[in-house]
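Asker: no letters, just coordinates:
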């Protein structure tokens, strides 16, 4: 068995899961938001929280592990400039992703409370949704930048 190939596959699959789940979650949250139906939003947000827990969190933990093992296996220093930049971008994504997880849980709970009470979504829900939406853009852009850095492996310094 080719250890390097297995590590590359695991690292690529982790990146695919992170980007794919993130894009899917964003799509479903944006689409369901347009319904303004608290019951439907609570249901979809519950699935989103589950998907983030099962897929995104697992891949987010696996990525640095597979990346470090891969670098070690290939003889690359973790201090090579492109690796340092990729790690920095990854941490940047995490700065936006961690609050988003909490926000998604709150959005689900606020929508469920509104559905249970037969009321429209409260202003707190709309405020949190706007923050959730805004946080997605820099995280998504940083993920694209990570892909570029990992493929091009430029010498930044």
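Answerer: Arrived safely. If you're wondering where the values come from, they're calculated on a predicted model, not measured in any experiment.

Asker: contacts and neighbour counts: CA atoms only from here.
Answerer: Fine.

Asker: quick one: secondary structure of residue 79?
Answerer: coil (DSSP: H, G, I helix; E, B strand; the rest coil).

Asker: from the centroid of this protein, which residue is nearest?
Answerer: Ranked by distance to the mean C-alpha position of the chain (Cα atoms, centre = their mean), the top residue is residue 22 at 4.7 Å.

Asker: what residues are up against the closest residue to that residue other than its chain neighbours?
Answerer: What sits nearest to residue 22 in space, not counting adjacent residues and going by Cα to Cα, 6 or more residues apart in numbering, is residue 56, at 7.4 Å. Residue 56 sits next to 17-18, 21-22 when contact means Cα atoms under 8 Å, 6 or more residues apart in numbering.

Asker: likewise for residue 100?
Answerer: 132, 135.

Asker: find the nearest non-adjacent residue to residue 81, please.
Answerer: residue 156 (5.5 Å).

Asker: assign a three-state SS to that neighbour, would you?
Answerer: Residue 156 - assigned by three-state DSSP - is coil.

Asker: ok, residue 119 next?
Answerer: Assignment for residue 119 (three-state DSSP): coil.

Asker: how many neighbours does it have?
Answerer: Neighbour count of residue 119, defined by other Cα atoms under 10 Å: 12.

Asker: got another, please set it beside the one above:
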């Protein structure tokens, strides 16, 4: 799963740049700048989430093998994972809205 997500994260800005250049959009248009900023914002939340998911998987496996309940650390990580995930997902929705509507921002 990480291979697909990481590949998309790398390919998306490249294809977006090529599309913008092909269509004639300036990368300095307000909606493009805001979209790029939100893309970086999402990335800042995505990287810790990957670590959290791996750690939560390991904790769940250890608890299962030991026949114990999930530890408190798992539940704390889950809360952070949820908080990060909602913010990143909301930012992605805003990026999609910006790409669909191309509002006139800062002009």
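Answerer: Looks like it came in fine. What you are looking at is a predicted structure, and each value in this text was computed from that prediction instead of being measured.

Asker: to which residue of the first structure is residue 35 of the second structure aligned?
Answerer: Matched by TM-score structural alignment, residue 35 of the second structure corresponds to residue 86 in the first structure.

Asker: you'd agree that match is up against residue 152?
Answerer: No: at 11.2 Å, residue 86 of the first structure and residue 152 do not qualify as touching, with contact defined as Cα atoms under 8 Å.

Asker: more neighbours: these two, which one.
Answerer: residue 86 (20 against 10).

Asker: okay, and the residue lying closest to that one once chain neighbours are set aside sits in which element?
Answerer: Leaving aside its sequence neighbours, residue 86 of the first structure sits nearest to residue 146 (Cα to Cα, 6+ apart; 5.4 Å). Assigned by DSSP states H and E, residue 146 of the first structure belongs to helix 123-152.

Asker: have a look at how far, on average, that helix is from the second structure.
Answerer: Superposed on the second structure, helix 123-152 of the first structure shows a mean distance of 0.7 Å to its aligned residues (mean Cα distance after the TM-score superposition for the first structure).

Asker: where does that helix end up in the second structure?
Answerer: With TM-score structural alignment as the criterion, helix 123-152 of the first structure aligns to 72-101.

Asker: and what of stretch 97-111 of the first structure?
Answerer: Against the second structure, stretch 97-111 of the first structure falls on residues 46-60 (TM-score structural alignment).

Asker: now that stretch on the first structure. Mean distance?
Answerer: Mean for stretch 46-60 of the second structure is 0.5 Å (mean Cα distance after the TM-score superposition for the first structure).

Asker: can you give me the buried ones in that stretch?
Answerer: Neighbour-count burial for stretch 46-60 of the second structure, with 16 or more other Cα atoms under 10 Å as criterion, is recorded at 46, 49, 52, 56, 59-60.

Asker: just the ones of the residues you listed in helices?
Answerer: 46, 49, 52, 56, 59-60 (DSSP state H).

Asker: can I get those residues in CSV with distance to residue 67 of the second structure?
Answerer: Formatted as CSV, those follow (distance: Cα to Cα, whole Å):
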residue, distance to residue 67 of the second structure
46, 31
49, 26
52, 22
56, 16
59, 12
60, 10
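
Asker: residue in the second structure matching residue 70 of the first structure?
Answerer: Checking TM-score structural alignment: residue 70 of the first structure goes with residue 19.

Asker: okay, now that match: neighbour count?
Answerer: Residue 19 of the second structure: 12 neighbours (other Cα under 10 Å).

Asker: how far away is residue 14 of the second structure from residue 36 of the second structure?
Answerer: To residue 36 of the second structure, residue 14 of the second structure is 12 Å away according to Cα to Cα, to the nearest Å.
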